[in-house]
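*Asks:* Got a predicted structure plus its sequence, pasted below:
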Amino acid sequence: MQHILGVDIGGTFTDFSLLDGAGNISLWKEATTPNNPAEAVQEGIKALAEQTGLGLENFLEGLDLFVHGQTIATNTVIQRNGPKTALLCTEGFRDVIHFRDGFKPERYNIQLQPPEDFVPRYLRIPITERVKYDGTVVKPLDETTVRAASKQLKAENVQSVAVAFLWSIINPAHEQRVKAILEEELPGIPVVLSSDVLPMIREWERTTCTTLSAYVLPGIARYMVELENFLHENAFKHPLLIMQLNGGCSTVNKVLQRPINSLASGPAAAPVAGLHCSERIGMPDVITIDMGGTSFDVSMVSDGSPTLTRELRVHDMPVGVAAVDVHSIGAGGGSIAWIDKG
């Protein structure tokens, strides 16, 4: 009989739900520890182990499945508290993420200020190279510009790098060579390629997706690796599974290869749970509500399937990949409300 543990790190609380082989559910709650999210998870696991009377190692050894969702990546983007990130791009295209898709969200608002770029212009570095739409190399990669860029990144203490070249989705050789050079010149600094995270047409979305991936990667990698090491050091025998924004699960290594999938992973769990409930009660159309301490999330299960979208935006930045369509407002259980006079 399976023992299953689900853990969700929210903005306010880290919640635990344990389903044992007899069908009993045990719940636990810890205050989220933003500086080290793994800490709250570890403390909650220890508390559950004590509650069951098994001890930590026996408790983890008896687990068959550990699924983890979180809002850390999303909050990193919203709060803009990620690491210093750089973007290497094809020469002449350094302003793709600044010009966006060319449309104003409020077309007739002349006072509307554009959102601040996640990568400032001085860290958007053009690289001499060019590939045509059919993958033909028009201009070979100039490796001297890459090595010069690496020196600039080192001087600026950059902590993560995104690489997005034109038509790398057809011929990724230049991006792959740049990654090899950067790993040689900047050991320990993560490098994210657009041809890996979103190999599809739409230059702005692909560049933005790559930039966001690089922006959230160091933060989630640090705590996910620490958490998985803690589990395996204490007799857990299976891979830690991470919820993804499309409602599925993946291993830590796979998520770190495509960090964009970690955005909104926690909120995606509620529609999946709603799907399970709708199947049990024979109702294919349901509305799901997930209220935490920080936000209030609403989604739908329509005709027996969670509603998916490729138009998901986080802090007005397109994610680009398929995601469960969750709508959130900042009105959770910890929000302060008041009644207007009159």
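*Replies:* Perfect, I can see it now. No experiment lies behind these values; they were computed from the predicted model shown. Numbering: from 1, shown residues only.
*Asks:* contacts and neighbour counts: CA atoms only from here.
*Replies:* OK.
*Asks:* in the stretch 151-300 of the chain, which spans are helices?
*Replies:* Assigned by DSSP state H, counting those that start in this stretch, the stretch 151-300 of the chain shows helices spanning 173-185, 194-197, 203-233, 252-257, 265-281.
*Asks:* Kindly reformat these as JSON lines and extend each row with mean neighbour count and distance to K29.
*Replies:* Compiled in JSON lines, those are given as follows (neighbours: other Cα atoms under 10 Å; distance: least, Cα to Cα, whole Å):
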{"stretch": "helix 173-185", "mean neighbour count": "18", "distance to K29": "40"}
{"stretch": "helix 194-197", "mean neighbour count": "22", "distance to K29": "34"}
{"stretch": "helix 203-233", "mean neighbour count": "22", "distance to K29": "17"}
{"stretch": "helix 252-257", "mean neighbour count": "18", "distance to K29": "23"}
{"stretch": "helix 265-281", "mean neighbour count": "20", "distance to K29": "15"}
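*Asks:* out of these, which comes closest to P306?
*Replies:* In terms of Cα to Cα, the element of the helices of the stretch 151-300 of the chain nearest to P306 is helix 265-281, at 6.1 Å.
*Asks:* and here's the other structure:
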Amino acid sequence: MLIGIDVGGTTTDAVLVDGSRVEKTAYVPTDHNDLLGCLLNALDELVRGLDVSKIERVVLSTTLITNMIAEKKTDPVTLVLIPGPGTNPRDYNLGQSIILDGAIDFRGKEIDRLNESQIKEAAARIKESGVLRVAVVGKFSQRNPAHEEKVSQIMSQILPGSKIELGHRVSGHLNFPRRAATTKLTLATKESYARFALAISRALEERRITAPVYILKADGGTLPLEGSLQMPVETIFSGPAASIMGVMALTPPGQTSVVVDIGGTTTDLALILSGSPLLSSKGARVDSMLTHVRAFAVRSVAIGGDSAVDVAEDCL
């Protein structure tokens, strides 16, 4: 038996599947201040009277990360950039950042050394600000991470107890501003997501559910709950991804389909072309930032079943 739970803007929907049969469904109102409670209420509705040892897998779709970003409730992060020549990070839509000297070229060769005194001054500024989550991202760090690692080493000594995330560990793809945005969002959401995942694990343990738990990603794939702790931002847009995967399961192979998912809060549109869903060419746009998060190409319109619509007579 499989369990799937999707947290939508208005309701949290859950289903119990045995083979190809839907055995049971549950719908509970979504409380955006208590997403975990919504998930567990839906789960309890499904497993009431069930031998939970028969459950083989639990798959969750959660709006936790999407909501945190949209509502500006992510943890504050200090972004430290090593851009090298030819770029102006102030043109990127990444918020305030600290810029360090030093450069690695596209071959991974150091062409400009780091300035250690500058790094120490930056660490002192960070300590004074009190924002001890630090994302360090260098251009071409995926080719040679030496500068990121050196900055992390120096800052760790000056900022005990700080949490430092390095860009080359988050993404190995080219495109410096996307890697910087992805690193910043990863660090900004990691602690809240970890608390959510821990609560999920404990709740399932209390219910004696030992089946593996997976989180749906923005590209329709899944991550084990434990694996998602390192890259929580991969779980954005998992709701639209669930709709696309559902349409693919219900249509003949190779069919071209337009997916229109009218939810309570938004209407999400996507295209399946000859049986293959379109992907964002370089990565998802999260809020106003471009990222390296692999995702389906989805257009989300802020109108849904709960929206109030007025018709102006002179527009008819």
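*Replies:* Good, I have the coordinates. Nothing here was measured: the structure is a model prediction, and the numbers come from that model.
*Asks:* Mind checking the TM-score on these two?
*Replies:* With the length set by TM-score structural alignment, normalised by the length of the second structure, the two chains reach a TM-score of 0.86; 311 aligned residues with a Cα RMSD of 2.7 Å.
*Asks:* Would you mind giving the helices of the stretch 151-300 of the first structure as CSV with distance to I97 of the first structure added?
*Replies:* As requested, these are arranged in CSV below (distance: least, Cα to Cα, whole Å):
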stretch, distance to I97 of the first structure
helix 173-185, 18
helix 194-197, 13
helix 203-233, 6
helix 252-257, 22
helix 265-281, 24
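*Asks:* A337 of the first structure is nearest to which of these?
*Replies:* helix 265-281 (22.8 Å).
*Asks:* quick check, distance from the closest one to the centre of its chain.
*Replies:* Relative to its chain's centre, helix 265-281 of the first structure lies at 20 Å (Cα atoms, centre = their mean, to the nearest Å).
*Asks:* which secondary structure elements does it contact?
*Replies:* strand 65-70, strand 241-243, strand 286-291, strand 296-302, strand 305-306, strand 323-324 (3 or more Cα pairs under 8 Å, 6 or more residues apart in numbering; DSSP states H and E).
*Asks:* still on that earlier bit, now for the helices of the stretch 151-300 of the first structure, which one comes closest to G342 of the first structure?
*Replies:* Here helix 265-281 is closest among the helices of the stretch 151-300 of the first structure (Cα to Cα), at 36.5 Å.
*Asks:* quick one: the closest one to strand 65-70, angle?
*Replies:* Here helix 265-281 of the first structure points in a direction 130 degrees away from that of strand 65-70 (axes from the mean of the first three to the mean of the last three Cα atoms, to 10 degrees).
*Asks:* which residue lines up with V314 of the first structure in the second structure?
*Replies:* Counting by TM-score structural alignment, V314 of the first structure lines up with V286 in the second structure.
*Asks:* hmm, back to that, next, format the helices and strands packed on helix 265-281 of the first structure as a markdown table and append mean neighbour count and distance to H3 of the first structure.
*Replies:* Putting those into a markdown table (neighbours: other Cα under 10 Å; distance: least, Cα to Cα, whole Å) gives the following:
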| stretch | mean neighbour count | distance to H3 of the first structure |
| --- | --- | --- |
| strand 65-70 | 22 | 7 |
| strand 241-243 | 24 | 14 |
| strand 286-291 | 18 | 24 |
| strand 296-302 | 21 | 27 |
| strand 305-306 | 23 | 26 |
| strand 323-324 | 26 | 27 |
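*Asks:* can you list those strands in TSV and add distance to F16 of the first structure?
*Replies:* Formatted as TSV, these follow (distance: least, Cα to Cα, whole Å):
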stretch	distance to F16 of the first structure
strand 65-70	9
strand 241-243	14
strand 286-291	15
strand 296-302	19
strand 305-306	23
strand 323-324	22
